[in-house]
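>>> sequence and predicted structure, then a few things I'm wondering about:
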Amino acid sequence: MTEGHEQTPATPGVLVDPLRNRGVAFTPEEREALGLTGRLPSGVLTLDRQAQRAYQQLRVQDSDLAKNVYLEQLHDRNETLYFKVLAELLPIVYDPTVGEAIEKYSHEYRRPRGLFLSVDRPDDMEKAFATLQLGPEDVDLIVCSDAEEILGIGDWGVGGIQISVGKLAVYTAAAGIDPRRVVAVSLDAGTDRTSLLQDPLYLGNRHPRVRGAEYDAFIEKYLETASSTFPDALLHFEDFGPSNARRILEQYGGRYRIFNDDMQGTGAITLAAALSAVKVSGVRMRDQKLLVFGAGTAGTAGVGNFLHAVTILADACTKMRECCIGGTELNQDQIDAYVDRSLMLVTALSPVIGYDKASVIAHKADDEDTTLRVAAMASGCISAEDFDRIVDPAAMVGRT
């Protein structure tokens, strides 16, 4: 033993590598070949038996958050077993429990997973990707989030890495994507949530969210670096704010292989459901009235894509009636008066946030005790009669 240096027992690498570790499922022959002789109990359990034990351990956890923590610890130890168990437990690993895990990320922090890229250090991106030690053909999918619009809970800063990790888990459990060929990324642009900035344990950038030219340069740097490092990978954008989500997709969609789940994924699924319903009802899409409930990215941009697609399919941009005021035209002053309300409308008027065929007006109520009807009346740009027609739609798309 070197003087001044205390030697500690070594742990075989395979047992600390979650991608290779199979725990007590290793056979005696495998244990010998991997240098694990004497490092595991003698018994050999099949994957099914290991899953049975994991379920038992999971059941004694006293809250959904505790179950989420247990599963992430399993994820860190043995990915094969984790994905075996995961199929029945997606609500614990992803929506809705992942929201609570994101809120408490800095307090429940255990093992880093993925890449953490900072708007304050954009020149570190190449070095960060290089630490993965993967070749250009080794990655199929990268999920990133700037965490501005996490699920229904808003801006949670660096905790958004959990939504990237959780989404990749869904990809593997539901679609069979190889977990060795994916990367989760946090794009830390700061946060506007005061409670995080004042939290001494918060692990992200301690400044308000960066916007404008500096933010745009950060995103472009990420796209350039990720695409040049892994040219065959799909770049999945998750839980960006509505304005940035649409702008990034429109600006870079023709240059990079990017996909926005909230916009394109939600829009495609909603469109498929609506078109199937139309076939059953026998009523043309252009004659349907749909109410979109929720003014986040999925509502304004994702379902907005769906409405745009419906318009094209129906070839009826001047007759749009989805979630509308029966064709009533509003002037720009009336639209501007609506900006801080929580009612969402689509009308057949001039473009708003990027649509030239169907305009989406999203609003946030500043008084939690004010009903949508009262807020709409107070805005002065819709009558009680028109509002009542809106809230009696053929279907409601819930995105809140």
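The structure has been received and is ready for your questions. Residues are numbered from 1 along each chain as shown.

>>> from here on, contacts and neighbour counts on C-alpha atoms
Will do.

>>> helix or strand right after the helix or strand where residue 142 lies?
Take DSSP states H and E as the rule and residue 142 turns out to sit in strand 141-145. Using DSSP H and E, the helix or strand that follows strand 141-145 in sequence is helix 161-175.

>>> so which elements touch that following helix?
With contacts taken as 3 or more C-alpha pairs under 8 Å, 6 or more residues apart in numbering; DSSP states H and E, helix 161-175 sits against helix 79-86, helix 97-103, strand 141-145, strand 182-188.

>>> for residue 130, find the nearest of these.
With C-alpha to C-alpha, the closest approach to residue 130 among the helices and strands packed on helix 161-175 belongs to strand 182-188: 12.5 Å.

>>> could you give the angle of that closest one to strand 141-145?
20 degrees (axes from the mean of the first three to the mean of the last three C-alpha atoms, to 10 degrees).

>>> list the buried residues of the lengthiest helix in the chain.
When the chain is parsed with DSSP state H, its longest helix is helix 212-229. Using 16 or more other C-alpha atoms under 10 Å as the burial criterion, the residues of helix 212-229 that qualify are 216, 218, 219, 221, 222, 223, 224, 226, 227, 229.

>>> strand 182-188 and that helix, what's the angle between them?
In terms of direction (the same axes, to 10 degrees), helix 212-229 departs from strand 182-188 by 160 degrees.

>>> show me what the very next helix or strand once past helix 212-229 is packed against.
Sequence-wise, the next helix or strand downstream of helix 212-229 (DSSP H and E) is strand 234-237. Judged by 3+ C-alpha pairs under 8 Å, 6+ apart, strand 234-237 is in contact with strand 141-145, strand 258-260.

>>> for residue 396, which non-adjacent residue is closest in space?
residue 291 (4.6 Å; C-alpha to C-alpha, 6 or more residues apart in numbering).

>>> do residue 188 as well
residue 118 (4.8 Å).

>>> okay, that neighbour and residue 184: tell me how far apart.
14 Å (C-alpha to C-alpha, to the nearest Å).

>>> residue 228 too?
Distance from residue 228 to residue 184, counting by C-alpha to C-alpha: 17 Å.

>>> circling back: make sure the residue nearest to residue 396 is actually in contact with residue 397.
Yes: judged on C-alpha atoms under 8 Å, residue 291 makes contact with residue 397 at a distance of 6.1 Å.

>>> comparing the two, which residue is more hemmed in?
residue 291 (21 against 15; other C-alpha atoms under 10 Å).

>>> how close does that one sit to residue 389?
Distance from residue 291 to residue 389, by C-alpha to C-alpha: 10 Å.

>>> let's bring in a second model and compare:
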Amino acid sequence: MRPNLIFIVADDLGFADLGCYGGRPADFGPVSPHIDALAAGGLRFTQGYANSPVCSPTRFALMTMRYQYRLRGGMEEPINSKSKGDPRLGLPPELPTLPSLLRDAGYATALIGKWHLGYPPAFGPLRSGYDEFYGIMAGGVDYFTHCSGKGDHDLFLGEEPHHETGYLTDLLSRRAVQHVQARAADAREGKPFFLSLHYTAPHWPWETRDDAEVAPSVAANLFHLSGGDIHTYRRMIHHMDEGIGQLVATLRDEGLLDNTLIVFTSDNGGERFSDNWPLVGGKMDLTEGGIRVPWIAHWPAAIPAGSVSAQHCMTMDWSATLLELGGGQAPAGHALDGVSLAAVLREPAQTFERPLYWRMNHRQQRALRKGPWKYLRVDANEYLFDLSRDERERANLAAHEPERFAAMRDEWLAWNDTVPAIPEDAAVSLGYSVRDMPQR
């Protein structure tokens, strides 16, 4: 029987924010006990990456299973409210997607949470393969008012505005639990479901469940540059973790947990309050802290508990994996860049070579990860790092390994010739960029 599929995506989560990735307990206790339990009962990847160090480009790759650079919207860093009405800046409805192909294969499909791939009427989840949608269209909203920085209401049920009182993380968790309960009978009868659960946590603004009284003032400045702290940030992760725990409990109660593949990750590296140790950099950077993220897979029927993998992978590989496991097929003319990890899930000790490429308009960044080596360019500066010995990217070996450096640079250039050039009018986000995270 094909598995039910749940793809959980956190927003701006740092590599070491979770306990299972070395994160320290908060003042209230463990930050992520339920996510940690998924890792303990399944498979944790140590060398997994996001397709981009910023949100919507990664989501283009997740949906299409291809490098985001193949689409005009995927070269925005990221899509913002200014793109409303621009027919170029979104996920084209006619394009095959992970949910549309799984729906064709017999899955019931739903997105609960963040879309961030263009605005109606040109774009939207229901136009790109999801049967149901509950969540936000934009990149971030206030957790209580559900409004964007311009004051626009941004909580939808389908394509209709939906007004509901509550802390957004809790609303998404509750809706996910209700969705599983509604689909459970069909799933037990052999009609599986695909649920995308895309949280906005722990993305700014920095608000916990207990901050309802301060929400109106925060909503006027969603970036909240003068607010927040590590304690608020960790509590936001904990609220998300509690919801995931409720979802897992519901799957168990419905008899579905054993044959449900749950994948958990982040859309990019951490923001200003994140813990990325031992990595440097963060969101908007192609240093490791901006792109290396947690990847956890839990599927008791197939994945050995307590497994760890050093397989190199990125977001679109996981989408290709879910497509294969769900029995979906990419149509002719839509060749995938993502590579399925299905064999690794069943035998975590095996690995295969997987070169990974990135390109970022912000600071003219380039990166290639191949084996233990990484080629990196930031502005006019170029680097070669041996990540097996130097995960903090401090020892530039370009002058000591000139042949390897030249070969990797040429390999990146050859790959870059296979994707469209970045247009001159592509927007660069004004988001926060962390060049170095605090050491501990």
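Nice, I can see it. Here the structure is a predicted model, which means the values were calculated and not measured.

>>> so after superposing, what's the score?
After superposition, the two chains reach a TM-score of 0.32 (TM-score structural alignment, normalised by the length of the first structure), with 205 aligned residues with a C-alpha RMSD of 6.4 Å.

>>> coming back round to it: deepest in the core, which of the helices and strands packed on strand 234-237 of the first structure is it.
Mean neighbour count, computed with mean count of other C-alpha atoms under 10 Å, is highest for strand 141-145 among those, reaching a mean of 25.

>>> packing partners for that one?
Counting contacts by 3+ C-alpha pairs under 8 Å, 6+ apart, strand 141-145 of the first structure packs against helix 161-175, strand 182-188, strand 234-237.

>>> ok, now with 6 Å
strand 182-188, strand 234-237 (3 or more C-alpha pairs under 6 Å, 6 or more residues apart in numbering; DSSP states H and E).

>>> please tabulate these in TSV and include distance to residue 107 of the first structure and mean neighbour count as additional columns.
Shown next, in TSV, are these (distance: least, C-alpha to C-alpha, whole Å; neighbours: other C-alpha atoms under 10 Å):
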stretch	distance to residue 107 of the first structure	mean neighbour count
strand 182-188	17	23
strand 234-237	25	21
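
>>> those strands: which one's closest to residue 56 of the first structure?
Checking these against residue 56 of the first structure by C-alpha to C-alpha gives strand 182-188 as the closest, at 29.2 Å.

>>> buried residues in the following helix or strand past that closest one?
For strand 182-188 of the first structure, the succeeding helix or strand toward the C-terminus, using DSSP H and E, is helix 194-197. Neighbour-count burial for helix 194-197 of the first structure, counted by 16+ other C-alpha under 10 Å, picks out 196, 197.

>>> what's the burial count for residue 83 of the first structure?
Other residues close to residue 83 of the first structure by other C-alpha under 10 Å number 22.

>>> where's the nearest residue to it once chain neighbours are set aside relative to residue 100 of the first structure, distance?
Leaving aside its chain neighbours, residue 83 of the first structure sits nearest to residue 173 (6.3 Å; criterion: C-alpha to C-alpha, 6+ apart). Per C-alpha to C-alpha, residue 173 of the first structure is found 21 Å from residue 100 of the first structure.

>>> which of those two has more neighbours?
Comparing residue 173 of the first structure with residue 100 by other C-alpha under 10 Å, the one with more neighbours is residue 173, at 21 against 14.

>>> ok, now how distant is residue 128 of the first structure from residue 225 of the first structure?
Noted for residue 128 of the first structure: a distance of 10 Å to residue 225 of the first structure, by C-alpha to C-alpha.

>>> next, format the helices and strands packed on helix 161-175 of the first structure as a markdown table and append distance to residue 305 of the first structure.
Shown next, in a markdown table, are these (distance: least, C-alpha to C-alpha, whole Å):
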| stretch | distance to residue 305 of the first structure |
| --- | --- |
| helix 79-86 | 31 |
| helix 97-103 | 25 |
| strand 141-145 | 20 |
| strand 182-188 | 25 |
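
>>> nearest to residue 269 of the first structure, out of these?
Shortest distance between residue 269 of the first structure and those, using C-alpha to C-alpha, is found for strand 141-145: 19.5 Å.

>>> give me the distance between residue 315 of the second structure and residue 321 of the second structure.
Residue 315 of the second structure is 10 Å from residue 321 of the second structure, where distance means C-alpha to C-alpha.

>>> higher neighbour count, these two?
residue 315 (29 against 19).

>>> after the host helix or strand of residue 268 of the first structure, next one along is what?
Counting by DSSP H and E, the element that carries residue 268 of the first structure is helix 266-281. The helix or strand immediately downstream of helix 266-281 of the first structure is strand 290-293, counting by DSSP H and E.

>>> what's downstream of that next one, the next helix or strand?
Downstream of strand 290-293 of the first structure, the first helix or strand assigned by DSSP H and E is helix 297.

>>> need the helices and strands packed on strand 141-145 of the first structure in a markdown table with distance to residue 308 of the first structure, can you?
Below are these laid out as a markdown table (distance: least, C-alpha to C-alpha, whole Å):
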| stretch | distance to residue 308 of the first structure |
| --- | --- |
| strand 182-188 | 29 |
| strand 234-237 | 21 |
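
>>> for residue 360 of the first structure, find the nearest of the ones you listed.
strand 234-237 (21.5 Å).

>>> and whichever helix or strand comes after that closest one with helix 212-229, angle?
Using DSSP H and E, the next helix or strand after strand 234-237 of the first structure towards the C-terminus is helix 242-252. Angle between the axes of helix 242-252 of the first structure and helix 212-229 is 50 degrees (criterion: the same axes, to 10 degrees).

>>> follow-up on the earlier one: any idea how far residue 71 of the first structure is from the residue nearest to residue 83 of the first structure?
14 Å.

>>> for residue 30 of the first structure, same thing?
Distance of residue 30 of the first structure to residue 71 of the first structure, given as C-alpha to C-alpha: 26 Å.

>>> for those two, indicate the residue with more neighbours.
Shown here are residue 30 of the first structure and residue 71; by other C-alpha under 10 Å, residue 71 has more neighbours (21 against 12).

>>> so where does the more buried one fall, helix or strand?
Applying DSSP H and E, one finds residue 71 of the first structure within helix 64-77.

>>> just to revisit the earlier point, what's the closest of the helices and strands packed on helix 161-175 of the first structure to residue 314 of the first structure?
strand 141-145 (33.7 Å).

>>> any idea how far apart the tips of stretch 235-248 of the first structure sit?
Start-to-end span of stretch 235-248 of the first structure (C-alpha to C-alpha) is 12 Å.

>>> equivalent analysis for stretch 118-127 of the first structure, please.
Taking C-alpha to C-alpha, stretch 118-127 of the first structure runs 12 Å from one end to the other.
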